[in-house]
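Asker: here's my sequence, what's the structure:
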Amino acid sequence: MRQLLTVVVILACLVPALVLAKRAMPRPAVLARAAMVVDLATGRTLYAKHADQRLPIASLTKLLTAMVVLDSKRSLLRPARITNDDVDRLKWSRSRLPVGSLLLRKTMLHIALMSSENRAAFALSRDYAGGRGGFVRAMNRTARRLHMRHSHFVDPTGLSPRNVSTASDLTRLARAAYRYATIRKYSTSEGQLVLGGAGPLMYHNTDPLVRRAAWHVGLQKTGFTNEAGHCLIIVTQVRGHAMLFVLLGDPTPTAHFQDAIDLRRWLLSRPPTHAAHTL
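Answerer: Below is the predicted model:
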């Protein structure tokens, strides 16, 4: 009888704890075609969905573009001009920089990362020792050095659907990009006044999460093309830990941000030692 009573007491203590744990760890309803969450400090994967599926990545490409620009060691204080060669003739996407605009290379890099300005990225790739062709070759060399085995790049903007990668490969890219103070600074600034072309232009960050103080965003890049869907890379703080989120192929203009919000909320609800969740 005493043993039975002991078992009943133990179960009475365990059941509420189990119910609480179950409530604390709901599976995030991630809409992205592929997703991954990694603890930057440990490299541990905390969430993965189709992480090895090769997909177009749109302007997430520009993180690699920025690395190649910075690795070239060419002065960011040199001016560069937007020419007809920098006009997008694949998607005919619009740009706020008219042909003939003269900007410092640092300004071009800033608005390419912060606002996904395609003509700025094209101009930076053309203003390279080996021209745009040499720049793209350097992109692929860098990808190989980072062991991004399922990635390939044909342009510096991501407008081409032939720029492909996986969520897993992109965690390698983002972790490498995070080591560059300039990339962290430019990608997370909220806005920048640009003097060039027809007059002053105010550029804003394409990621609204940088304006949420609680997120402490350390790096971000958004992307969209019809083929890639809506994409996001973001580094945010969770319980004092830098967490890297990669989201590819979300279906609507706000879904990638909502996926990130849901994943962060899920991480905050989990015990710190909980096992990785994989789909």
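Asker: contacts, neighbours, all on C-alpha from now
Answerer: OK.
Asker: tell me the contacts of residue 72?
Answerer: residue 128 (C-alpha atoms under 8 Å, 6 or more residues apart in numbering).
Asker: this one as well, want them side by side:
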Amino acid sequence: MIKNKFKKTVISIVALASLFGAGITAPIASASSISSYQADKINLEVKSAIALDSESGQVLYAKNADKRLPIASMTKLITVYLTLEAIKHKQISWDTKVEPTSAIVKVANNSEYSNVPLKKGHLYTIRQLYQATLIESANGAAMCLAQAVSGSQVAFIKKMRTQLQKWGIKDAKIYTVCGLPNGNVGSAAYLGANKNAENKLSAAEMSIVGQKLLAEYPEVIKTTKVSHRAFKDSGQTTSMTNFNWMLKGLSQYSGAYPVDGLKTGTTDAAGACFIGTLKYRGRRLITVVMGARHQDGTDPSRFVETKKLLNYIYQNYSPVVLPAKTKIAKATSMGVIDGKALKIPIGVKTSTVVWDPKDGKTLTTKLRYSKVEAGIQKGQTVNEYQFKSGNNKILTINDQPLKVSAQALQGTKKANIFVRIWRWITGTK
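Answerer: Presented below is the predicted three-dimensional model:
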């Protein structure tokens, strides 16, 4: 039993077989793919989808999650991330003023796109452009942010690709900073790419973008949760309304699903897309739906499907809270090689949550290591727990078993040579 009593789940511990030497990992069976994890449990009318715990990365649902599809204006989250990075490193500031190029002005004043009109010769602050990008999904504003950070659209696109590589997203298809098809940005088009080329990521990759943004810049929520805001430009005011209709005050709002971000995306090829986030049972969840129906500008399908996905999670998972220093029965200690103490007590390193599927199966865990070399300090990470529900692994967005770090609750120094020789003679372990 977990030392702290949990209403839902008893966690039993399966100790690993003996290992040869310290620091040798036990063999871990390859995890089944998260691409369509629990996909048969709910009929989502989308091309692909995923839901996960933003902090731990635990996947709660996936449908065709590895299939790359057009992401449209969800692209802007990468643009916003790099803008926040530039502000953090003092390359620009919130008050930096930007003059749009002729190409940007042309895009910004195209009424066929979601936009805030920008004018040639006018100056706009990074704060204004950032708000317009996230709230109104303004394409011209996003392009201005790219211009301010990198000096050109092409240079920024290369920066976007590099950032995705750093996040483990290889060979991503990125052609525009705003998510429009390449041919729709006029002279700012990416040279050598087809005019119909669109940015493409998988639902799983898009969720990683959301994860990274929320982890490093959680303040983004202060803007993504805004339903309405005015964009002021030399006496002229443009009313901005968030395309995320699940926000409070908008048509798809529901108190049961207090969504506060992140970004929609729509093109003919992409259909209706939405990466959403909300706090539930004390944890931040991320959902992505791609390729939902989009009959016209009033079609709420992406939000209807998101609600179905969230309702599935609400009904089929229970959070098991593991506070820091929690000791788990039958895994309360581990061996120490050549230590003054032959064993040390261990517990959970950092407070976390494991989402337990309501599948009638017992949630179990095992330790990855059986022993550790002496010279351990209290609080040092010395092991990790991995989890299963019955025979099914609890998986993360990296397609690996969920791992929770274990810390030493007591330190121990290395035993002197005489003690070690005596143990060798007597066979003490």
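Asker: so where is the longest helix anywhere in the second structure in the first structure?
Answerer: Determined from DSSP state H, the single longest helix within the second structure is helix 301-316. The alignment of helix 301-316 of the second structure onto the first structure (TM-score structural alignment) spans residues 255-270.
Asker: same question, stretch 44-53 of the second structure
Answerer: Using TM-score structural alignment, stretch 44-53 of the second structure pairs with 30-39 in the first structure.
Asker: thinking again about what came up before, what does the match of helix 301-316 of the second structure rub up against?
Answerer: Counting by C-alpha under 8 Å, 6+ apart, 24-32, 209, 230-232, 238-239, 245, 247-248, 250 sit against stretch 255-270 of the first structure.
Asker: now, of those residues, which are buried?
Answerer: Neighbour-count burial (16 or more other C-alpha atoms under 10 Å) applied to these gives 24-25, 28, 30-32, 209, 230-232, 238, 245, 247-248, 250.
Asker: give me the mean deviation of the longest helix of the second structure from the first structure.
Answerer: Here the mean offset of helix 301-316 of the second structure against the first structure after fitting is 1.0 Å, by mean C-alpha distance after the TM-score superposition for the first structure.
Asker: that helix: what's the following helix or strand?
Answerer: strand 317-322 (DSSP states H and E).
Asker: just the contacts of stretch 255-270 of the first structure: which are in helices?
Answerer: Going by DSSP H, the helices hold residue 24 from the contacts of stretch 255-270 of the first structure.
Asker: before we move on, the earlier item: straight-line length of the match of stretch 44-53 of the second structure, end to end?
Answerer: End-to-end span of stretch 30-39 of the first structure (C-alpha to C-alpha, to the nearest Å): 18 Å.
Asker: quick one, what contacts the one residue sitting closest to the centre of the first structure?
Answerer: Nearest to the mean C-alpha position of the first structure, counting by C-alpha atoms, centre = their mean, stands residue 233 at 1.9 Å. Residue 233 of the first structure makes contact with 60, 174, 219, 220, 221, 222, 244, 245, 246, 247, according to C-alpha under 8 Å, 6+ apart.
Asker: please report the distance of the alignment partner in the second structure of it from residue 244 of the second structure.
Answerer: In the second structure, residue 233 of the first structure lines up with residue 275, judged by TM-score structural alignment. With distances taken as C-alpha to C-alpha, residue 275 of the second structure is found 9 Å from residue 244 of the second structure.
Asker: can you map out the helices along the stretch 101-250 of the second structure?
Answerer: 102-108, 126-135, 139-150, 153-166, 203-216, 221-224 (DSSP state H, counting those that start in this stretch).
Asker: which one is the match of residue 233 of the first structure nearest to, not counting chain neighbours?
Answerer: residue 288 (4.3 Å; C-alpha to C-alpha, 6 or more residues apart in numbering).
Asker: and for the counterpart of that neighbour in the first structure, the neighbour number?
Answerer: Under the alignment (TM-score structural alignment), residue 288 of the second structure pairs with residue 246 in the first structure. Residue neighbour count, defined by other C-alpha atoms under 10 Å, stands at 30 for residue 246 of the first structure.
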